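sequence-free structure coming up:
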């Protein structure tokens, strides 16, 4: 199976290609939120280097959020386009889970945090499910805390578990507080603070693909309202928080 993994949730986008779980290549590109062309060119290069065409892609694993609002829409639209044109299966995954998965191979409870700007982070906590010690089972995780958007201190105050590992861009500014609140917790290296599309392309064949009706309904996981929606909420006396997009 030829699998393409797409991440446009961060300021630097990435795509990776794998065949039967074996990594074939990765391309990175700047500002995916404003350049659909950059994404298309990156995929085109990956396929050409592997002597493949878009119709050879049997499965597209796409990061659906949270992250850059515009970037998420572009990545998801691209994945749906491949599905419509060539019948590729779609496997969605949230960015926080993807950050946590590599660490869950060696840690039981992982907190993933992404800088959401405006003093907030997107954050979630995951545990490795029983019997999922191997890489190909890594997608089978238990959600301890579902993705949310909060100030780091507020998020930590609400936790009823103590993660033993932290990962993601949101941990950088909060590192001292994390170390004080969770002594002994480890931090992912800087290289692990972005979603790993090569890892995703490798595990995607073992993940369940969406049925057609679910593909049509699939939307980005924003977690909090966009800027336009936030303005609308304020007009009605409610504040939906900030916007990262």
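Nice, I can see it. Not measured: the values here are computed from a predicted model. Numbers count the residues shown, from 1 in each chain.

going forward, measure contacts between C-alpha atoms and count neighbours the same way
Fine.

Give me the residue at the spatial middle of the chain.
What sits nearest the mean C-alpha location of the chain, by CA atoms, centre = their mean, is residue 95, with 1.6 Å.

how many neighbours does the closest residue to that residue other than its chain neighbours have?
Leaving aside its chain neighbours, residue 95 sits nearest to residue 65 (5.3 Å; criterion: CA to CA, 6 or more residues apart in numbering). Neighbour count of residue 65, defined by other CA atoms under 10 Å: 29.

Residue 65 belongs to a helix, doesn't it?
No - checked against DSSP: H, G, I helix; E, B strand; the rest coil, residue 65 lies outside a helix; its state is coil.

this is the other structure I want to compare:
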């Protein structure tokens, strides 16, 4: 098996698609655009495969970044991978956005805090430590106010992700010299990093049945919040 994989990340406005063969990156497209992923994702997949002289039938497995992130973006990525896997009958694995981001700080000596701007003055956050060549979670992933996150952190921390850019002034004010940051290009999530984690999952047989492949939102959607508020206010019965 050549372990030819196609991995998709649409969890943030930075959409990316990567094709890997085992532990070799064959090609990657990364676009930081404000157009929706629906408009360009399949075109990007098709163009990358064409440039590599590959047909979709040659792909032996699919990977997708499940979230957290943009609700619409996460859904687009998961739905696209489900469709491709259903059409080809190939296995699928899903990975975390935050752990994927942590991979961009290899062999960090201090804990890595992966941060995504969750809007509404909150961040999606996950804390990781490097062990065995991979970032391992030091706890669960959460959505919370950045001040609450920073209050909970001890010692030196390396920040990665667009949340570290959006809240850099606050981070430096609260943590001072304990805060460290990656160069700005490394804060963009990349499908090639996700592909490393996807390859690990598939090699260990941790595939996901298509009916069980679901986005990881962490925070309830606006529709769910509105529904719950109306239910609590007695506007709905049952």
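Good, I have the coordinates. Not measured: the values here are computed from a predicted model.

How about the contacts made by the alignment partner in structure 2 of the residue nearest to residue 95 of structure 1?
Counting by TM-score structural alignment, residue 65 of structure 1 lines up with residue 67 in structure 2. The contact partners of residue 67 of structure 2, by CA atoms under 8 Å, 6 or more residues apart in numbering, come to 11, 74, 95, 96, 97, 98, 215, 216, 217.

just the buried members of those?
In those, burial by neighbour count holds for 11, 74, 95, 96, 97, 98, 215, 216, 217, counting by 16 or more other CA atoms under 10 Å.

The fifth one corresponds to which position in structure 1?
The one in question is residue 97 of structure 2. Match for residue 97 of structure 2 (TM-score structural alignment): residue 95.

Just to check, its match is in contact with residue 63?
Yes - the pair residue 95 of structure 1 and residue 63 passes the contact test of CA atoms under 8 Å, sitting 5.7 Å apart.

Next, show the common contact partners of these two.
With CA under 8 Å, 6+ apart as the test, residue 95 of structure 1 and residue 63 both reach residue 9.

What mean distance separates the top helix by length along structure 2 from the matching residues in structure 1?
In structure 2, with assignment by DSSP state H, the single longest helix is helix 71-88. In this overlay with structure 1, the average offset of helix 71-88 of structure 2 from its partner residues is 0.9 Å by mean CA distance after the TM-score superposition for structure 1.

so what secondary structure elements neighbour that helix?
Judged by 3 or more CA pairs under 8 Å, 6 or more residues apart in numbering; DSSP states H and E, the packing partners of helix 71-88 of structure 2 are strand 4-9, helix 37-51, strand 61-67.

could the ones you listed go into TSV alongside distance to residue 102 of structure 2?
Formatted as TSV, the helices and strands packed on helix 71-88 of structure 2 follow (distance: least, CA to CA, whole Å):
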stretch	distance to residue 102 of structure 2
strand 4-9	15
helix 37-51	23
strand 61-67	13
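
For residue 145 of structure 2, find the nearest of these.
The closest of the helices and strands packed on helix 71-88 of structure 2 to residue 145 of structure 2 is strand 61-67. By CA to CA, the value is 18.2 Å.

For the residue nearest to residue 42 of structure 2 when sequence neighbours are not counted, grab the count of nearby residues.
In space, and not counting its chain neighbours, residue 42 of structure 2 is closest to residue 80: 7.9 Å by CA to CA, 6+ apart. By other CA under 10 Å, 16 other residues sit near residue 80 of structure 2.

same check, this time on the one 10 residues further on
If you count neighbours by other CA under 10 Å, residue 90 of structure 2 ends up with 15.

wait, is it part of a helix?
No - assessed with three-state DSSP, residue 90 of structure 2 is coil; it does not lie in a helix.

how near is it to residue 192 of structure 2?
Residue 90 of structure 2 sits 19 Å away from residue 192 of structure 2 when distances are taken as CA to CA, to the nearest Å.

Spell out, range by range, the strands that occur in structure 2.
Remark: strands assigned in structure 2 by DSSP state E are 4-9, 14-21, 24-32, 61-67, 92-96, 112-117, 123-131, 134-137, 142-144, 157-160, 179-181.

you'd agree residue 178 of structure 2 is up against residue 159?
No - if you go by CA under 8 Å, residue 178 of structure 2 and residue 159 don't touch, sitting 10.6 Å apart.
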